[in-house]
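# Let's see this in three dimensions:
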Amino acid sequence: MTIQSIAQELNKRSIDYNIGELQTLRKTIKGLAKKPTSDIFNHQTINENWAFHVGGRSELQFNIGFENEGLRFGFAFSLEPSQSLPNLDILFPKILKLNSAITDNPKRFKKYKMWNWSFEGRSSILDVKPIPQDIVKTGNFIFIGKILSTQQINYDDILKTFDDLLEIYLEVESNSPEIINLSSISKPTQYFVFNNAKRNLPQSTTYTSLERKINVDARHSFIQEKLIDELSSLFGKDAVAAENYIGGKKIDVVLKLNDNDHIFYEIKTANSARACIRQAIGQLLEYSYFKCNKMASKIVVVGEYKIDTETKKYLKYLKNEFSIPIDYKSVN
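A predicted model of the protein is given here:
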């Protein structure tokens, strides 16, 4: 098995995945006169030990390559100057953007690892964190993704990983917030469409009893399931949806009152109602009003803890003073 054969197989199978539209998306966000190719990789970007996407030399590049442990797949910054990229300055703002994405939502990177290569060799494989300044040096290679034994290579897993990372790539590479989501190729073209066909909830039954007590994802999942059950019993299952997309982002739970009237629920696992509201309010305001049109008639922050008197007064003030239709709901 060679990098060339792996890259060619990924090109062939990518037609069934969002990553198969990478070059179309690049044409749009880069303002290219024409699409350079329909493939992720081509002969110019495939090496004996690694490959990166066509056009990726000056970008956050989708990358595959051999490591001692097996095959890596994910995305990378290559800080090695070349004839096509003699000046690395173009990459530094993109590293800053990626660091902002990691800081803003570290959960998106929870299933990935990061490491880097320098003239001293390879670093340890670590959890993903913002790229530190001391490794942003000429000649270094910085990678975020997964690694599997060559005996465990699964092309669909690789392509699913690329799909998962594609939205982050677009956030880093695009200067236009209007085109950084994938709605044009994988989701409804409208900014928000109610859809309760598939909930895609985390499998809470797989969590251990300890994880249920200390794992943020587990707590979020249990609250989400209980909220859905409660709303479904009151309004019917067809009126409740989970993980609905809006502008490329996902709302935890949506309640449909009628075709033009929805309530958005955002779940937080902070240790007080006040903290939950602090964490959720920005998201809910963006979901509901970013298009300068009311997408939801009410926005609701959901947490485990009951609301205290001072926080209740705060919400009342927001409603009266700024006409923000916000509420808090506790789910034990």
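# contacts, neighbours, all on C-alpha from now
Noted.
# Residue 130 should be in a strand, yeah?
No: assigned with DSSP: H, G, I helix; E, B strand; the rest coil, residue 130 falls outside any strand and is coil.
# Give me the neighbour count for it.
16 (other C-alpha atoms under 10 Å).
# how close does the residue nearest the centre of the chain get to residue 126?
The centre of the chain sits closest to residue 108, judged by C-alpha atoms, centre = their mean, with a distance of 5.2 Å. Per C-alpha to C-alpha, to the nearest Å, residue 108 is found 15 Å from residue 126.
# and for comparison, fold this next one:
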Amino acid sequence: MNPDNIKELARKIDVKAKERNYVIADLQKIRREVKDNDLGDRPDQKPTSDIFRLSDFDNDFAFHCGGRNELQFNLKIREYDGERKIRYGMAIRLQPGRSDNLDIKKPVRRRVKLFNHYLEAHREEFSGLGMSYSIRKDDGEKVPSRLFRPHKIPGQLLGEEVTVVLGKREKPSVLTYDDILTLYDELLLLYKYIERNLEPEDSFDSDSFSPPADQKNPLPSDKNPLPSPKQPSSELLEQPGNELNPVNIEELAQGVNRKAGTGGYAVADLQDIRMDEKDNDLPDRPDQKPTSDIFRASDFSDDFVFHCGGRSELQFNLALRRFDGVWKVRYGAAFLYKLGRGMESLVSMRSRIRYFNEYLRANPEAFTGLKLWYEPKGSRKPRGDSPPREIPEQLLEEGTFFFIGRRSNPSEISYDDILTTFDKLLPLYKYIERNLSPEDFSKQEDSTQAPNEEHLSTSDTYETTAERTAATVSVERTHDRMRDVLAKRLASEHGRGNVHVERSTQHGKSIDLVVQTDGREWFYEVKPFSEPRLCLRKAIGQLLEYAYWSGSETPERLIVVGKSELDSRGEAYLSTLKERFSLPLEYQSVQVG
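From the prediction side, this is the model:
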């Protein structure tokens, strides 16, 4: 990436967002939904579907169309510490327009308060970002501060010529358009949370922003360091419609249902998502009417509830009970390893746990801030509290309850905390339920242990020995089917004599597939995983060894083969490897029955 100016950078971001299906590409549609079609844009400007609009560009920066007085998606090109860099992320202008009208300033105060609340509740989501202040000098020039770790915006800055920026600064040579768009997608939750919760009638007590009496300089500096991060206080949780003080589990669940719908959370569409993942075949009880809620009244127990239809799925789960003698809310996702009414089979649950382990291995950062524990049959005492890890085979006993999430005092959390955690776990739910196949519901025994490439078959048949586990057998069969399907496809394209299956290298290794054409070679490494990231992780090291170990002949292309299509993040990852290290890496998917 090496844009000549801010206009070129913004235009290419608009194009890439649409081409690669980033959520931020629908920002104008999202703005209409959040603001009930009242965007408040200038009447002399035509509507646009772009993130950025030409008329909103300055010499070196741009903000999203309509974002002048919103929490704005922001771009800037300028020198930082003597180097030309791109700043990208979000910004809040603390002085809206050029007016002293208090009614105009109220939404700014509201945005700042909502920003501070969200940051305190979800601090781990901003661990890789920096925060800075852009301050207008008397001559009109805006001077950026150095980067600080994300923190609460001091209230006494409201009305000052200050812009607060949350994001990153990078040299163009080490930055890709996918880096910028990925961050924009991640910050959309913050944007929706703030802009959706604006209410014109809200008043703001200035005391809620007052600094300590001895604080002379509200801006962080080397002499005025930021305080250490702390847990959310009750003051921060006093958001309209967000207080959490449920009398019972039903009140808690209904509050989550309501807040999900009004807060724009992805999990609010859970029932639609379930229909998509299961091809409209939802195994709910036939005597119950369909619902659009996450939780249904008929599913409530005395102190817990799981999502409608979630008895035998990875279930979004809520509980209100005593843990270690203290009333707490338990919220997250759970497996109940048990046969009973509405349960499919223990084998299907083992398959779900296997997919859970696979996803966790490929995406460990997706579970930051959460805990994993289990409760044996007949016990309500959480055991094995730990950071999220793979569920081991030896814990799979009928009646065991596995949970990933949090347990918190109601006074320390909000409905937004619960729903943000549910949204965080939604990709895990989709991955598990989407990848279940008829084989996962058979009576054949399975294993939750992850497959290892050393156990993959290198024979031309699908025969196995009795000593090997059913899971290893299943993985080997899938690997070999994928390899053979791809070999036939390549043979039809390049000729049978130019495609070699399991070709040995001079170092005693075996390459899954090699194509020879016009004196050039292409190496293929097959990985039978549903998660592309795991395929890339397992295959790239092998391909590099085949290609570059001492005395090896360098191939023209190195291709990772997986079961699923590569997503935008995977494409960005491969693009980075190719640009920075000149590696001829590619990815290809092969679907097998």
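# Now check structure 1 for the residue matching residue 131 of structure 2.
Aligning on TM-score structural alignment places residue 131 of structure 2 opposite residue 114 in structure 1.
# Residue 265 of structure 2 now?
Matched by TM-score structural alignment, residue 265 of structure 2 corresponds to residue 181 in structure 1.
# just checking, its match touches residue 170?
Yes: judged on C-alpha atoms under 8 Å, residue 181 of structure 1 makes contact with residue 170 at a distance of 7.3 Å.
# what does residue 167 of structure 1 align to in structure 2?
So, by TM-score structural alignment, residue 167 of structure 1 is matched to residue 189.
# now swap in residue 48 of structure 1 and tell me
When structure 2 is aligned by TM-score structural alignment, residue 48 of structure 1 is paired with residue 59.
# Then residue 21 of structure 1?
The pairwise alignment with structure 2 assigns residue 21 of structure 1 to residue 26, based on TM-score structural alignment.
# quick one: contacts for that match?
For residue 26 of structure 2, the contacting residues are 49, 51, by C-alpha atoms under 8 Å, 6 or more residues apart in numbering.
# please redo it, this time with the cut-off set to 7 Å
With contact set as C-alpha atoms under 7 Å, 6 or more residues apart in numbering, residue 26 of structure 2 has no partners.
# Give me the spatial nearest neighbour of the residue nearest to the centre of structure 1, chain neighbours excluded.
Distances taken as C-alpha to C-alpha, 6 or more residues apart in numbering place residue 102 nearest to residue 108 of structure 1, at 7.6 Å, with adjacent residues excluded.
# Report the aligned residue range of structure 2 for the strand or helix carrying that neighbour.
Residue 102 of structure 1 is part of helix 92-104, with elements assigned from DSSP states H and E. Aligning helix 92-104 of structure 1 against structure 2 (TM-score structural alignment) gives residues 109-121.
# Am I right that residue 107 of structure 1 is in a helix?
Yes: under three-state DSSP, residue 107 of structure 1 sits within a helix.
# Look at residue 95 of structure 2 and tell me its secondary structure.
Assignment for residue 95 of structure 2 (three-state DSSP): coil.
# That one is in contact with residue 164, isn't it?
No: using C-alpha atoms under 7 Å, residue 95 of structure 2 makes no contact with residue 164, being 10.8 Å away.
# Helices of structure 2, start to end?
For structure 2, the helices defined by DSSP state H cover 6-19, 27-34, 102-121, 177-196, 249-263, 270-277, 346-362, 415-435, 470-494, 532-548, 568-581.
# got the ones you listed as a markdown table, with distance to residue 67 of structure 2 and mean neighbour count columns?
Converted to a markdown table, the helices of structure 2 look like this (distance: least, C-alpha to C-alpha, whole Å; neighbours: other C-alpha atoms under 10 Å):
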| stretch | distance to residue 67 of structure 2 | mean neighbour count |
| --- | --- | --- |
| helix 6-19 | 14 | 17 |
| helix 27-34 | 10 | 18 |
| helix 102-121 | 13 | 20 |
| helix 177-196 | 11 | 19 |
| helix 249-263 | 20 | 19 |
| helix 270-277 | 30 | 17 |
| helix 346-362 | 36 | 22 |
| helix 415-435 | 24 | 19 |
| helix 470-494 | 48 | 18 |
| helix 532-548 | 35 | 18 |
| helix 568-581 | 26 | 15 |
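# a markdown table for the ones you listed, including distance to residue 384 of structure 2?
Output for these, formatted as a markdown table (distance: least, C-alpha to C-alpha, whole Å):
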| stretch | distance to residue 384 of structure 2 |
| --- | --- |
| helix 6-19 | 42 |
| helix 27-34 | 41 |
| helix 102-121 | 25 |
| helix 177-196 | 31 |
| helix 249-263 | 25 |
| helix 270-277 | 29 |
| helix 346-362 | 16 |
| helix 415-435 | 20 |
| helix 470-494 | 25 |
| helix 532-548 | 26 |
| helix 568-581 | 33 |
